[in-house]
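J.: Below is the sequence, then the predicted model.
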Amino acid sequence: MAVVLPFEPKDPSIETLVRLVKGDMERVNALILSRTGSDVAMIPEVATHLISSGGKRLRPMLTIACAALSDYEGEGHIKLAASVEFMHTATLLHDDVVDESDMRRGKLAARKVWGNEASVLVGDFLLGQAFKMMVEVGILECLDILSTAACTIAEGEVMQLAAAKNTETSEDDYLAVIRGKTAELFAAACEVGAVLNHRPKAEQTACRSFGMNLGIAFQLVDDVLDYGGSQAKLGKNIGDDFREGKITLPVILAFRRGDAQERAFWKEALEQSETSDEQLQKAIALLIKHRALADTLERAQHYGAMARDALALFGPSPVKDALVEAVDFAISRGY
């Protein structure tokens, strides 16, 4: 008689992707550390504080993986992946100043240790190093993609600043913000991997679409985790978005679906310079009442499905499977 064993599906993990790109990422990390060097002592201190603080390095891993997906065999992907990570780190340094954040990846934000001025200027230094490495690779189209991304990210940040505390922000407005401030770098990181090997335009576009949709899904899950995650996972305080008056998709949905009294609460709480723990708990209760967190996760699943579909153009391979699992991992963080 046959014995039927219960099937227990494995939780999605990013570890397969990490393992596949491990060798190249060791070279990327070594390059990152070497390029933070400066005769100005504060620059490597500030840069290393954030760079060595345990980030997942997801964006440069995507550059490495998409180069492998495109059968690239050169060296340019190492410098482009390091450039992507420097761009990301620079935006984090700048963001923490704009948002007046105290924590980043479970540590004091650089601005709390060295001050706002140093954080901004070291971010500028890292952007400069990123562009130097792009030029060294010598492929104009890659430089164009990443420099355009830098402009788009800045536009997204300014759009978010303009939308802060504005409860009239629509879902379309918000999606435009996160396409710019978050998803654009995911998209560019993936696209340059295919451009490096001069792959057909359809493959380049597919890699860009994968990154863009993954980036949107990733940010939507982050929006949920800010109200329902753990501080250990986030590396920042729960409710930071709420305290900073950020209008994210869960807030937009709860505000639209609420009654007049509930909308008055959101307006008052988000416009205050300081909010209480009691207000945060009430906000979370309203988000749950109106399914705002659950529906934001559904939106994330939708964009995750589009990211997976974008990879259908490529034949079977371990790196393709790892990228698909990375999408599942990004979304499963919200559960």
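T.: Yep, it's here. Just so it is clear, the structure is predicted and the values come from calculations on it, not from any experiment. Numbering: from 1, shown residues only.

J.: C-alpha only now, for contacts and for neighbours.
T.: OK.

J.: residues contacting the residue nearest to residue 71 when sequence neighbours are not counted?
T.: Once flanking residues are discounted, residue 71 sits nearest to residue 197: 7.3 Å by C-alpha to C-alpha, 6 or more residues apart in numbering. Going by C-alpha atoms under 8 Å, 6 or more residues apart in numbering, residue 197 touches 67, 70, 71, 72.

J.: Okay, and residue 197 sits in which element?
T.: Counting by DSSP states H and E, no helix or strand carries residue 197.

J.: Now, the contacts of residue 197 that are in strands?
T.: Using DSSP state E, no member of the contacts of residue 197 falls in strands.

J.: Which single one of the residues you listed is nearest to residue 323?
T.: Proximity of the contacts of residue 197 to residue 323 (C-alpha to C-alpha) peaks at residue 67, which lies at 12.2 Å.

J.: I figured the closest one hits residue 199, correct?
T.: No: in this structure, residue 67 is not within contact of residue 199 by C-alpha atoms under 8 Å, at 9.9 Å.

J.: Between these two, which is the more surrounded one?
T.: The neighbour comparison of residue 67 against residue 199 (other C-alpha atoms under 10 Å) goes to residue 67, with 27 against 16.

J.: Which elements pack onto the helix or strand containing residue 89?
T.: According to DSSP H and E, residue 89 maps onto helix 76-99. Under the contact definition 3 or more C-alpha pairs under 8 Å, 6 or more residues apart in numbering; DSSP states H and E, helix 76-99 sits against helix 22-35, helix 58-69, helix 110-114, helix 116-137, helix 184-195.

J.: contacts for the first one?
T.: Read that as helix 22-35. Contact with helix 22-35 is made by 48, 60, 61, 64, 78, 79, 81, 82, 86, 129, as judged by C-alpha under 8 Å, 6+ apart.

J.: ok, 6 Å please
T.: Where contact means C-alpha atoms under 6 Å, 6 or more residues apart in numbering, the residues beyond helix 22-35 that reach it are 78, 82.

J.: relative to helix 58-69, how tilted is it?
T.: Angle, helix 22-35 to helix 58-69, by axes from the mean of the first three to the mean of the last three C-alpha atoms, to 10 degrees: 130 degrees.

J.: before we move on, the earlier item: list the buried ones in the helix holding residue 89?
T.: 76-94, 96-97 (16 or more other C-alpha atoms under 10 Å).

J.: again with stretch 58-65
T.: Those would be 58, 59, 60, 61, 62, 63, 64, 65, for stretch 58-65 by 16+ other C-alpha under 10 Å.

J.: With stretch 16-36 instead?
T.: Going by neighbour count (16+ other C-alpha under 10 Å), the buried part of stretch 16-36 is 16-18, 20-21, 24-25, 28-29, 31-32, 35-36.

J.: now do stretch 302-314
T.: Buried residues in stretch 302-314, counting neighbours by 16+ other C-alpha under 10 Å, are found at 303, 304, 305, 306, 307, 308, 310, 311.

J.: What strand or helix carries the first one?
T.: Using DSSP H and E, the secondary-structure element containing residue 303 is helix 292-310.

J.: one more structure, for comparison:
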Amino acid sequence: MNLDQASTKPHELLAAHLDAKMKAVDTLIHDRMMSKHAPRIPEVTAHLVDAGGKRLRPMLTLAAAELCGYTGAYDVHLAGTVEFIHTATLLHDDVVDESAQRRGRPTANLLWDNKSSVLVGDYLFSRAFQLMVEPGSLRVLDILSNAAATIAEGEVLQLTAAQDLRTDESIYLQVVRGKTAALFSAATEVGGVIAGAHEAEINALHAYGDALGIAFQIVDDLLDYQGDSKATGKNVGDDFRERKLTLPVIKAVAKANEEERAFWSRTIEKGRQEDGDLEHALALLHKHNALDATRRDALDWAEKAKQAMAELPDHPLRELLIDLADYVVARIN
């Protein structure tokens, strides 16, 4: 099946299967984002929460819990926690990146201001910690609080690594594990923990989320250089213009001669970009097969995610999560 062209995508099938639980998550989010004293908090939060994202991360928590046989109510709390952490990081990211658009709409920092975005993000982190305490599991608290710290660490690492030509693939992977994969793996892992799953299953869920998150980010970075801007919501070359050293460029830099390295230094490290530089960058990526190599890496990580699912019980959700890994990379096939 061509998952990218299928009439119903795996994440849509997942959403349909989890519909009742996701409605409970939405109700919880809207209830907990309220503030008695600061009406700007729900205004800013609603702008992002109601923007129509896929809600993939909370769905992963609900799916993992159900897959492992959980029948209680705290999976909804943990899914809400995951979504609050994600929303808080988006608010902070848009300030750091000076973004003007997200999901096709003006960013909160553009509509309000940077101060509001940062402080509302802080409020949502606090709400996330209140929610993650409620199930009364120290292990769940450990996993999610570690994820929050890892995300922040990854973002700070990216500040120094993104414009430094010495950044290699291992540092890139560390950044991606921080800013993207940490929340995916925490989302799936806590679903298994709350269900009381066997250690092998919990480890498999963590491995699945980790590999899925890495594949997800690599695909995003690849599509920046070869995607359809209507489909991605980004212009081709945005990462280049923003001087972000992502995997395709890291691969090209590793094979660069002296003249090419000087080009990357001027455009990425020093930020002195001129007309025609993006076209030259694309030519260098093709010359060194950097885009094909990046594509293979994304497919490899998707395969690792699928292999991790072998440890989990036979269940329709297991097949949906396997299809989801294929779908994440279907856009680059």
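T.: Thanks, I have the structure now. It should be emphasised that the depicted structure is a prediction, and the values quoted were computed from it without experimental measurement.

J.: Alignment lookup: residue 227 of the first structure to the second structure.
T.: Per TM-score structural alignment, the equivalent position to residue 227 of the first structure in the second structure is residue 225.

J.: and its match, how many residues sit next to it?
T.: Number of residues near residue 225 of the second structure (other C-alpha under 10 Å) recorded here: 22.

J.: again with residue 228 of the first structure
T.: Residue 228 of the first structure: 16 neighbours (other C-alpha under 10 Å).

J.: I'd like to know how far it sits from residue 14 of the first structure.
T.: 21 Å (C-alpha to C-alpha, to the nearest Å).

J.: ditto for residue 181 of the first structure
T.: Residue 181 of the first structure is 23 Å from residue 14 of the first structure, where distance means C-alpha to C-alpha.

J.: what do you get for residue 198 of the first structure?
T.: Using C-alpha to C-alpha, residue 198 of the first structure is found at 27 Å from residue 14 of the first structure.

J.: try residue 108 of the first structure
T.: As for residue 108 of the first structure, its distance to residue 14 of the first structure is 26 Å (criterion: C-alpha to C-alpha).

J.: Trace residue 138 of the second structure over to the first structure, please.
T.: By TM-score structural alignment, residue 138 of the second structure lines up with residue 140 in the first structure.

J.: Can you report how many residues lie near that match?
T.: By other C-alpha under 10 Å, 10 other residues sit near residue 140 of the first structure.

J.: swap in residue 199 of the second structure?
T.: Residues lying near residue 199 of the second structure (other C-alpha under 10 Å) number 11.

J.: What lines up with it in the first structure?
T.: So residue 199 of the second structure corresponds to residue 201, using TM-score structural alignment.

J.: average gap between the longest helix anywhere in the first structure and the second structure?
T.: With secondary structure taken from DSSP state H, the first structure has its longest helix at helix 201-228. In the superposition with the second structure, the average deviation recorded for helix 201-228 of the first structure is 0.7 Å (mean C-alpha distance after the TM-score superposition for the first structure).

J.: Measure how that helix sits relative to helix 184-195, angle-wise.
T.: Using the same axes, to 10 degrees: helix 201-228 of the first structure against helix 184-195 is 150 degrees.

J.: Pull the distance from helix 201-228 of the first structure to the chain's centre.
T.: Centre-to-centre, helix 201-228 of the first structure and its host chain are 8 Å apart (C-alpha atoms, centre = their mean, to the nearest Å).

J.: For it, which residues meet the burial criterion?
T.: Across helix 201-228 of the first structure, burial judged by 16+ other C-alpha under 10 Å covers 203-228.

J.: again with stretch 46-56 of the first structure
T.: Across stretch 46-56 of the first structure, burial judged by 16+ other C-alpha under 10 Å covers 46, 47, 48, 49, 50, 51.

J.: Same list (these) but as CSV, adding distance to residue 284 of the first structure and secondary structure.
T.: Formatted as CSV, the buried residues of stretch 46-56 of the first structure follow (distance: C-alpha to C-alpha, whole Å; DSSP: H, G, I helix; E, B strand; the rest coil):
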residue, distance to residue 284 of the first structure, secondary structure
46, 35, helix
47, 35, helix
48, 35, helix
49, 33, helix
50, 30, helix
51, 32, helix
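
J.: Would you mind giving those as a markdown table with distance to residue 120 of the first structure added?
T.: Below are the buried residues of stretch 46-56 of the first structure laid out as a markdown table (distance: C-alpha to C-alpha, whole Å):
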| residue | distance to residue 120 of the first structure |
| --- | --- |
| 46 | 10 |
| 47 | 11 |
| 48 | 15 |
| 49 | 14 |
| 50 | 13 |
| 51 | 15 |
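
J.: Need the residue closest to the centroid of the first structure.
T.: With distances taken as C-alpha atoms, centre = their mean, residue 182 lies nearest the centre of the first structure, 5.1 Å away.

J.: Between residue 198 and residue 14 of the first structure, tell me which one has more neighbours.
T.: More crowded of residue 198 of the first structure and residue 14, by other C-alpha under 10 Å: residue 14, with 18 against 15.

J.: Quick check, that one in contact with residue 326.
T.: Yes: contact criterion C-alpha atoms under 6 Å: residue 14 of the first structure and residue 326 qualify, at 5.2 Å.

J.: Residue 238 of the first structure against residue 224, yeah?
T.: No: assessed by C-alpha under 6 Å, residue 238 of the first structure is found out of contact with residue 224, at 10.4 Å.

J.: distance of the counterpart of residue 212 of the second structure in the first structure from residue 94 of the first structure?
T.: When the first structure is aligned by TM-score structural alignment, residue 212 of the second structure is paired with residue 214. Residue 214 of the first structure is 23 Å from residue 94 of the first structure, where distance means C-alpha to C-alpha.

J.: Next: residue 160 of the first structure.
T.: From residue 160 of the first structure to residue 94 of the first structure the distance is 13 Å (C-alpha to C-alpha).

J.: picking up where we left off before, which stretch of the second structure lines up against the helix holding residue 89 of the first structure?
T.: Counting by TM-score structural alignment, helix 76-99 of the first structure sits on residues 74-97 of the second structure.

J.: Off-centre distance for that stretch?
T.: So, by C-alpha atoms, centre = their mean, the centroid of stretch 74-97 of the second structure is 11 Å from its chain's centroid.

J.: Name the residues that touch that stretch?
T.: 25, 29, 58, 61-62, 114, 117-118, 121, 124-125, 128, 131, 135.
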